[in-house]
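Asks: Quick one, what's the 3D model for this:
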Amino acid sequence: MRNFKKAIVSLVMIIFTVALFTGCGNNSGNETQNSLEKVKKAGVLKIGLEDSFPPMEFRDSKNVLQGFDVDMANAIGEKLGVKTEFVGTEFNGIVLALKSGKFDVIISGLSIDEDRKKEIDFSEPYIENSQIIITKVENDTIKTSKDLEGKIVGVGLGTTSEKVAKELTGLKEVKKYDKTTEELQDLLIGRIDAVIVDEPVGKYYISADDKKGKYTVLNEKLTSEPMGIGFRKGDKELEEAVQRAVNELKEDGTMSKISAKWFGEDIYK
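Replies: Predicted coordinates:
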């Protein structure tokens, strides 16, 4: 009888445990499936970004967040009928933060590459990006990537710039930075010889009034890597809604206006 009672208790515990884990699994799936519904219900789209990547996203002298991605994200929010909330995040941990639910999407100059596609989903590309080399204007010894042999090169920690630098042979050192502004400043004061960075950043810095005549952007493009909006795996409803919004912004000319504002040209022609 005692053994029978034990068997009944064990069976009940097994059923309870199975039901508990099944319920947890279903809730997890529903969270992803219903994220668009949650965004609309809350009236807020939370966006993860790293705020020192001009002209994509950065803070001005008054600490106001601005940039191409910021303007695009706000326009997407308007299309969805919700407010936008920007969540500052170190770029090296931005994918993990998305997966953990810290925010709904990544809009932060995020390059689409195969490693990231294993972790998250992407929108269609909204910018065709590439990695370029920046040197100090006085340095005429570096003309191409081959001239980086024996040199110290700065890259963004966790970025595709870091991956590109690792593939180059003969570098003396690859120095990693949390913020693009820091590596460009180190370049000016001579702590490093060159910076590998996304093309929009290079173009922005050589055109800014206080940076003119200080940097040289080499003609060589090291990669072709389009930028996209990042989503949690399987978050299809939100992804489709955001993609529709971006398509509409291209069609109504909003993306062209944002491009002209930050790049000085319409990249969507």
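
Asks: drop to CA atoms for contacts and neighbour counts, all remaining ones
Replies: Fine.

Asks: mind checking the SS state of residue 40?
Replies: Secondary structure for residue 40, judged by DSSP: H, G, I helix; E, B strand; the rest coil, is helix.

Asks: measure it to residue 32 for me?
Replies: Residue 40 sits 14 Å away from residue 32, taking Cα to Cα, to the nearest Å as the criterion.

Asks: These two - which one has more neighbours?
Replies: residue 32 (21 against 15; other Cα atoms under 10 Å).

Asks: count of neighbours near the closest residue to the more buried one other than its chain neighbours?
Replies: Leaving aside its chain neighbours, residue 32 sits nearest to residue 235 (5.3 Å; criterion: Cα to Cα, 6 or more residues apart in numbering). By the other Cα under 10 Å criterion, the neighbourhood of residue 235 contains 21 residues.

Asks: State the distance from residue 235 to residue 91.
Replies: Between residue 235 and residue 91 the distance is 21 Å, computed by Cα to Cα.

Asks: Show me where this structure has its helices.
Replies: Across the chain, reading from the start of the chain, the helices by DSSP state H fall at 2-33, 35-42, 68-80, 94-99, 114-119, 160-167, 180-188, 199-207, 236-251, 254-263.

Asks: which other residues reach the second one?
Replies: Contacts of helix 35-42 from elsewhere in the structure, counted by Cα atoms under 8 Å, 6 or more residues apart in numbering, are 45, 80, 81, 82, 104, 235, 237, 238, 241.

Asks: How about the third one?
Replies: Where contact means Cα under 8 Å, 6+ apart, the residues beyond helix 68-80 that reach it are 40, 45, 47, 55-57, 83-84, 107-109, 241-242, 245-246, 249, 255, 258-259, 262.

Asks: Now which of those would you call buried?
Replies: Among those, those scoring as buried are 45, 47, 55-57, 83-84, 107-109, 242, 245-246, 249, 255, 258-259, 262 (criterion: 16 or more other Cα atoms under 10 Å).

Asks: sorry, back to before: so the residue nearest to residue 32 sits against residue 33, correct?
Replies: Yes - counting by Cα atoms under 8 Å, a contact exists between residue 235 and residue 33, whose distance comes to 6.0 Å.

Asks: One more sequence to fold, the one below, so I can look at both together:
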Amino acid sequence: MKNGKLKKLITLATVVASTFALVACGSSSSDDSKGSDSSAKKDSGTVYRTLDEIKKDGTINIGVFSDKNPFGYVDENGEYQGYDVYFANRIGEDLGVKVNFVSTEAANRIEYLQTGKVDLILANFTVTDERAEEVDFALPYMNVALGVVSPDSNVIKSLDNWNSKDQMIVISGTTAETYLTENYPDIPLQKYDSYATAKNALENGNGVAWANDNTEVIAFALQNKGYTVGISELGNKDTIAPAVSKGNDTLLDWVNEEIKSLGDEQFFHKDYEETLVDTYGKDYEEDLVVEGGAVQ
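Replies: Purely as a prediction, here's the structure:
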């Protein structure tokens, strides 16, 4: 009798435990699905937070460069600075939330958006048709083209008749890599993951030249003696714009309205004068700055 009662008790305990586990699992699933469009975000394969979710959290995660002076970099005090950072801080102020800067590299900007690591990318992100298939771009706030910088001892002024033994330095995931691969497939590319490593490679003579945004190579040549931008415009002129996860319409619409509003006060000219004028001077201001999202 005792053994029979014991078996019944064990059976009853097992049933109760199983029922509790099922109920608990159901509750967890319900909690995970909370939010206005959580299921839609998962179904699309992209994770993002809506504008309301960002406001409720009180923090917006913005991806910026940490090694691309003067656009996004960390100063000697460990603080983020630069043209993109200046804009990011204003976004946080007008949105009424704290800005959490997330250091990104060119090659992982799209990944950081798609996985929800950042809400917004402000990392010198050039607008292209290919990228627009994976992220949503807001209105532009800067003009840009590609450029090529090389040592004074061997200034590269043309990419025609390239020596097949020479290598061109590029950063993975940039428009320079895409452009050269498509238009100059015979030029060997030496690829790096960050701006710092690409600069070091050029300084160490690991490549004959470095192709990147003309703003970046012009800044490098102005800040480092012994280098010249032999090609200041390569290919078509493009624009730089903020990017959000594909389908994050609420945040995209807010950023677009913010850019239009900031144009009324000539914000991006002020941004240039606060962060870029020491590097480029006044001569480049009207060429580079886009106000209110309106490209001239």
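
Asks: related to what we said a few turns ago, got the helices of the first structure as TSV, with distance to residue 154 of the first structure columns?
Replies: As requested, those are exported to TSV (distance: least, Cα to Cα, whole Å):
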stretch	distance to residue 154 of the first structure
helix 2-33	37
helix 35-42	38
helix 68-80	24
helix 94-99	20
helix 114-119	22
helix 160-167	8
helix 180-188	6
helix 199-207	13
helix 236-251	33
helix 254-263	23
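
Asks: So which of those is the most surrounded?
Replies: By mean neighbour count, with neighbours taken as mean count of other Cα atoms under 10 Å, helix 68-80 ranks first of those at a mean of 21.

Asks: Count residues in the vicinity of the counterpart of residue 145 of the second structure in the first structure, would you?
Replies: In the first structure, the residue matched to residue 145 of the second structure (TM-score structural alignment) is residue 130. By the measure other Cα under 10 Å, the count of residues near residue 130 of the first structure is 20.

Asks: now do residue 67 of the second structure
Replies: Residues contacting residue 67 of the second structure under the criterion other Cα under 10 Å number 19.

Asks: show me the contacts for it.
Replies: 73, 74, 194, 195, 196.

Asks: try 6 Å
Replies: Shown in contact with residue 67 of the second structure (Cα atoms under 6 Å, 6 or more residues apart in numbering): residue 73.

Asks: That one -> the first structure?
Replies: Matched across to the first structure, residue 67 of the second structure falls on residue 52, judged by TM-score structural alignment.

Asks: Could you measure from its match over to residue 101 of the first structure?
Replies: Computed as Cα to Cα, the residue 52 of the first structure to residue 101 of the first structure distance reads 22 Å.

Asks: what's the answer for residue 196 of the first structure, then?
Replies: Shown here: residue 196 of the first structure relative to residue 101 of the first structure, a distance of 31 Å by Cα to Cα.

Asks: between those two, who's got more neighbours?
Replies: A direct count of neighbours by other Cα under 10 Å for residue 196 of the first structure and residue 101 places residue 196 higher, at 27 against 13.

Asks: Enumerate every residue touching that one.
Replies: Residue 196 of the first structure makes contact with 132, 133, 155, 161 under the criterion Cα under 6 Å, 6+ apart.

Asks: separation between the aligned residue in the second structure for it and residue 151 of the second structure?
Replies: Under the alignment defined by TM-score structural alignment, residue 196 of the first structure corresponds to residue 211 in the second structure. Between residue 211 of the second structure and residue 151 of the second structure the computed distance is 13 Å (Cα to Cα).

Asks: So which residue is dead centre in the first structure?
Replies: Residue closest to the average C-alpha location in the first structure (Cα atoms, centre = their mean): residue 110, at 2.9 Å.

Asks: That one matches what in the second structure?
Replies: Under the alignment defined by TM-score structural alignment, residue 110 of the first structure is paired with residue 125 of the second structure.

Asks: what's the burial count for the residue nearest to that match when sequence neighbours are not counted?
Replies: Nearest non-adjacent residue to residue 125 of the second structure, counting by Cα to Cα, 6+ apart: residue 240, 5.3 Å away. Neighbourhood size, residue 240 of the second structure [other Cα under 10 Å]: 24.

Asks: gap between the aligned residue in the first structure for residue 240 of the second structure and residue 261 of the first structure?
Replies: When the structures are aligned by TM-score structural alignment, the residue of the first structure matched to residue 240 of the second structure is residue 227. Residue 227 of the first structure sits 18 Å away from residue 261 of the first structure, going by Cα to Cα.

Asks: Same check on residue 146 of the first structure?
Replies: Counting by Cα to Cα, the gap between residue 146 of the first structure and residue 261 of the first structure amounts to 34 Å.

Asks: Now do the same for residue 179 of the first structure: its match in the second structure.
Replies: Counting by TM-score structural alignment, residue 179 of the first structure lines up with residue 194 in the second structure.
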